[in-house]
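Chemist: return atomic coordinates for the entry below.
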Amino acid sequence: MKTQIHDLRKVRMWYEVKELSSNPGNSDSKIAKKLGIDRRTVSRYKKMSEDEFHEFSMKQRVYELVLSPYYPDVLSLLSIDNGLPAAVIEDRLKEKYADLPKVNSKTVYNFVQHVRRQEKIPVPEKIRQTEALEEFAYGSQAQVDFGTAQMRRLDGSRRRVYFFALVLSRSRYKYVFFQTTPFTGKTAVQAHEQAFKYIEGIPGKLLYDQDSVFLKSENLGDYLLADDFRRYRDERGISVEFCRKADPQSKGRVENVVGYVKNNFLRARTFHDIDRLNEEVLSWLERKANGTKHATTKRLPHDVWLIEKEHLSFFRPSPAIPRDEIPTYTVRKDNTISYKGNFYRVPYGTYNGKGPEVLLKVKDGTLSLSNRQGILLAEHPVSLEKGKVRGDTQV
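Modeler: From the prediction side, this is the model:
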C-alpha cells in the first residue's frame, strides 16, 4: 500500500513539474524549492514525455522490488545510526549477503531514500564545525595547488591552460605560473624553483593536496612521494605536508588564490601564447594580487612580504633541474623556425611581434621545440629534404 501511495505521489509530482515549467519565469531551482524536491529531479522530469515517465516509474518499481527483501536490514541500520550514508549501507549488505543482487550504487541510494521516506527518517543536517585559526609565523608556511581553465584565442578557438599557484600563508604574497600541458613531477619542480626565486626564499613548510603529481599512493596513512618530487624534496631539504582535498580550513588560502586567478586574472582574457600569458600574470601579480589590500589582513601582500622574506631560508638554483645549454632559434612571423634548410612549425600565436626564441633539441630523429621555461611547444620528425615546411601546429 505504501508503495502505491508513493507511486501516485511521483505521478502527481511529474504533472506539477510540467505545469510549473510551462511558466517561463519558473527556473528549475524555483520549482524545486516550491515542490520540496531536488533541482536535478525537476530537470529530469521536464525532459520526460508522459510515456517516458511511466516507463521510468516502472523501472524504479522493479528496482524497489529487487531490494525490498532487504528493507528490514536497511531499517535496522538506520535505526542504529540515522545518518548512515547509503554507501556504508550498501557495503554492510554486501558483507552480510553474498547473493545480494548486482545493482549499481545509485539504485541502493534510491532504495535507502525510499526507506527513509516510508519510515519518516530524515537525514540529519551536517554542520561543519570550524574555528578561527591562529595567524602563521613569518616564513613558516606556503600553500601550493594547481588549476586549469579554458581560454579563448583570437580566432575564437579554445585553448586549455594549466597553472601552478603558491601563496605565503602569513603575507598572502602569491606566485602563479602557466603552461599548456598538465603538470608532471618535473614541471612541478621547475615551477617550485621559479616560485622560490620570485618570493626570494624557501618557507619552513609546504602544504599540498594529495595530488598525483606529488604522490604515488597512500598506504595506511603513509604517503609515498612520486620519484621526481621525492628527489627534489631530499635535495632541497624542504618540509612537506599533505591534507585532504578541498579542505578550506587547512589549505583555504591557496584554494582562494586558484579561484582568484580563474575569476579575476583569466576572466575574459585572450590567449596569445604561453610566454605572453606568463608575462601578463607577473604584471597582474605585481599590480593586483600582491599590490592591492587583502580583504582579510587589510594590508598589501607586497608590504607584508617585505617583512616575511627576511624569515625565509636562503634560495639558490637547484642542480636537480637539468640546465644543459640548448640552442635557441627565433620564431618567424609565420610561426615557424628555420633549421638546416627546412621550416618547422610552432603553435599559432607563438610569434608575438617580438621574434621570441625557442629551444631546439634533436634526438632519435625527432626535433623538439620548447619555450624558455622548458614547456614543450611542438615535436616533428627531422626532414632529410630541403626547403620543406614540416609539422602540425598541435603538440
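Chemist: hey, let's count contacts and neighbours off CA atoms from now on
Modeler: Fine.
Chemist: can you pull the buried residues of the longest helix that the chain contains?
Modeler: Determined from DSSP state H, the single longest helix within the chain is helix 2-21. Buried positions in helix 2-21, judged by neighbour count with 16 or more other Cα atoms under 10 Å: 7, 11, 13-14, 17-18, 20-21.
Chemist: next, the structure of the following sequence, for comparison with the previous one:
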Amino acid sequence: MIQDKMINEIQELKLSGYTLKETCDVLRSRRTKVPTQKTISKYYSMDTTPDDNHVKVKKPMAFDVEPFSSAIAEIVSLNPKCCMSSVYDVLLANYVDTGEFNALPGNEQTLRNYIHHLRDIGKIVERPESRRTYDVMDVPPPGEKAQIDFGQLKCDDGLTVHFICIVLWHSRLLGVYAQDHKFNSEESCRAIHRFSSKCGGRVKTLVIDQDSVFVSEEIYGEVFETTMFKSFLEEQEMGIWVCTKADPESKGCVENAVKYVKSNFFSARRFSCIDDVLRALPAWTDRANSRIHQGTYQVPKEVFERVEKTSLRPLLPSVFEAAPLFLTNAPVNSQPYMLYKSVKYSVPWDMCYAQVCYRVIGDKLHIYDDKRRYVCTHDVCQVKGSFKRLEEHRREKASDWLDTAERMREKWNCVDFQHFINGFKKENPDRHLGKQLAAVERLLNERNPSRHLVAQVMSACCRDLRYKYTQFKAVFELYGEHVGGVADSGMNAVDVDVRGMDLYQKAFDERCAS
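Modeler: So this is what the prediction gives:
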C-alpha cells in the first residue's frame, strides 16, 4: 500500500515539470523500495492529491481503544528509548495478569505498528534530546603537535594486548607499539622516543589525555606531571597540551586512531601470544600509513614525506632509547662514589665494591648498576676535584641503639625509662649513642640489680640530668652502697630472745586458775 508521503512526492515532481519517466527515475534514486510504474502513473495522472487515499482499505487498529491507547502513549512518552517488547510485557502485567482482560487485543507487531502511528500523528510527545555540539579542530602547522592515547584489547587464550597510539596531527602519520602489560611512565616515554626516532625528528608539543602515566594530578587546569614524564619533557625540550575530560573537541584525531587499530588490525586476526602481535604490527602500520586517510582524503605517508618531515626538530640523545645503551664501565671501591673527569659522583652505599655504568647526555650524568638498570642522575660538574653527592646517598644515621633500648625496656622498664632514653639520645652524638647505651646494658646485666633499684637510679639521673655512662655508673654505685649498708646494719643487730608458745600457754593457764 502506497504511503501518503509518496503520493505527495509524485505530485510535487509533476508540478516541478518532471515527466512520468523522469519521476520514476528520481524516486528510484531516492529510495530502495518504490511502487511499480503503473502505480506511479495512476497518481501522476491525478490532478490533485486525494484527501484520504486509504479510507476504503484502512483497518481499525486493535490497540486504538481505551484503556490501551492512553496507557501506551504514557509509557512511551515517559520512556522514549524503551523496547516495544517491554511495552507489551507491561500491558500484559497491568491488564491480563490482573484479570481485567483475558488477552491483549493484538500481538507485539500490532503494538509496534500502533506506536509508530501514535508518533506520526503527534500523540506521543518526543522529548528534545540534549546533544553536544562541537566544532572541528584546526589542523596545526607541520611538526607542531603529536597526539598520544592508549588502548587495550582482550584476545584469545587470556592474552590482553596493551598498545599506545601516536599520531602526527598534521600528516596523520600513525605509530603503534604494543606489549602484554599496562604501560608505565618509562615505557611510554620509550615508545614516544622510538616514534620520534622513526620519524627522524621531534615535535614541539605532545597532546595527551589525563592518563596516570603522564599526569599525577590536575587542579583547575594546573597540571602536575609524573616524575619520569617530566624528566623526559625536560630532556627532549617538549611541551604538553592536556585534553579536557569528556571533551571530543580537545581530543582530536587520536580517539579514532585507537578505534581504527582495534577494528582494522585486531578484528580479523587471532593472537595467542604477544610475540605474534609484535611481528605483525610494524608491517600493518606501514600499510595503514600508505592508505588514503578518510578524514583528510590524503595518504599520511606522502604528506609526511612531502611536508612534515622537514618541519620536525632534530633528535636529541635520550636515556629512554629503546635500543641497547652504549654505557661506560666505572669501578666503585670502598667509598660510595664513581670518578668521571676527576669529579666524584655519589652512588648508593650498597654499590661499594661493585661495577657501575654511566652515560653522559648533555649536562646530565646517568648512572646504572652492573645489570644496566637505572640508578640516579647527576648534573655534570666542570670543577675538577669536586664531589657531587645526592641527599639520598648520605649515610643513614646509626640505628643500632634502638635494639639496645628495646632489650633494656623488656628487662628494666619503669616510669622514667623513656625519659632516661630520650635524655641519652639528646646528650650523646648519634655515632656514640649506641656505645653509651650498650655500656649501660652491660653494667646492669653484670650487677643484676632489682627493678626497684634500677627505677630509683633512672629517676635520679633524669632529675639531675645525668645522661652519660660514667654519670649513670656513679649514681648506680651510690644507690647500691646505700642499699647494701642498710642490709649490713640489719645483719649485725642484737639477737632477740625467742620464746616458745608453751611458755605463754602456761602463763595463761595460771592466770585463769587464780
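Chemist: TM-score of the superposed pair?
Modeler: The TM-score (TM-score structural alignment, normalised by the length of the first structure) is 0.51; 234 aligned residues with a Cα RMSD of 4.0 Å.
Chemist: need the buried residues of helix 2-21 of the first structure in JSON lines with distance to residue 239 of the first structure, can you?
Modeler: Shown next, in JSON lines, are the buried residues of helix 2-21 of the first structure (distance: Cα to Cα, whole Å):
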{"residue": "7", "distance to residue 239 of the first structure": "58"}
{"residue": "11", "distance to residue 239 of the first structure": "59"}
{"residue": "13", "distance to residue 239 of the first structure": "56"}
{"residue": "14", "distance to residue 239 of the first structure": "57"}
{"residue": "17", "distance to residue 239 of the first structure": "56"}
{"residue": "18", "distance to residue 239 of the first structure": "58"}
{"residue": "20", "distance to residue 239 of the first structure": "58"}
{"residue": "21", "distance to residue 239 of the first structure": "56"}
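Chemist: other SSEs contacting the helix or strand that the longest helix of the first structure is followed by?
Modeler: Later in the chain than helix 2-21 of the first structure, the nearest helix or strand by DSSP states H and E is helix 28-35. Here helix 28-35 of the first structure touches helix 2-21, helix 39-47, going by 3 or more Cα pairs under 8 Å, 6 or more residues apart in numbering; DSSP states H and E.
Chemist: and those helices as CSV, adding distance to residue 221 of the first structure?
Modeler: Below are those laid out as CSV (distance: least, Cα to Cα, whole Å):
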stretch, distance to residue 221 of the first structure
helix 2-21, 45
helix 39-47, 36
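Chemist: of these, which approaches residue 251 of the first structure most closely?
Modeler: Among these, helix 39-47 comes nearest to residue 251 of the first structure, with 30.4 Å by Cα to Cα.
Chemist: what about that closest one, distance to the chain center?
Modeler: Computed by Cα atoms, centre = their mean, to the nearest Å, the chain-centroid distance of helix 39-47 of the first structure equals 27 Å.
Chemist: list of residues touching it?
Modeler: With Cα atoms under 8 Å, 6 or more residues apart in numbering as the test, helix 39-47 of the first structure has contacts from 14, 17-18, 21, 28-29, 31-33, 53.
Chemist: the same query, at a cut-off of 10 Å, please.
Modeler: Here helix 39-47 of the first structure makes contact (Cα atoms under 10 Å, 6 or more residues apart in numbering) with 13-22, 27-33, 35, 52-53.
Chemist: SS state for the spatially most central residue of the second structure?
Modeler: Among the residues of the second structure, the one closest to the centroid is residue 212, at 4.1 Å (Cα atoms, centre = their mean). Residue 212 of the second structure falls in the coil class when you classify it by DSSP: H, G, I helix; E, B strand; the rest coil.
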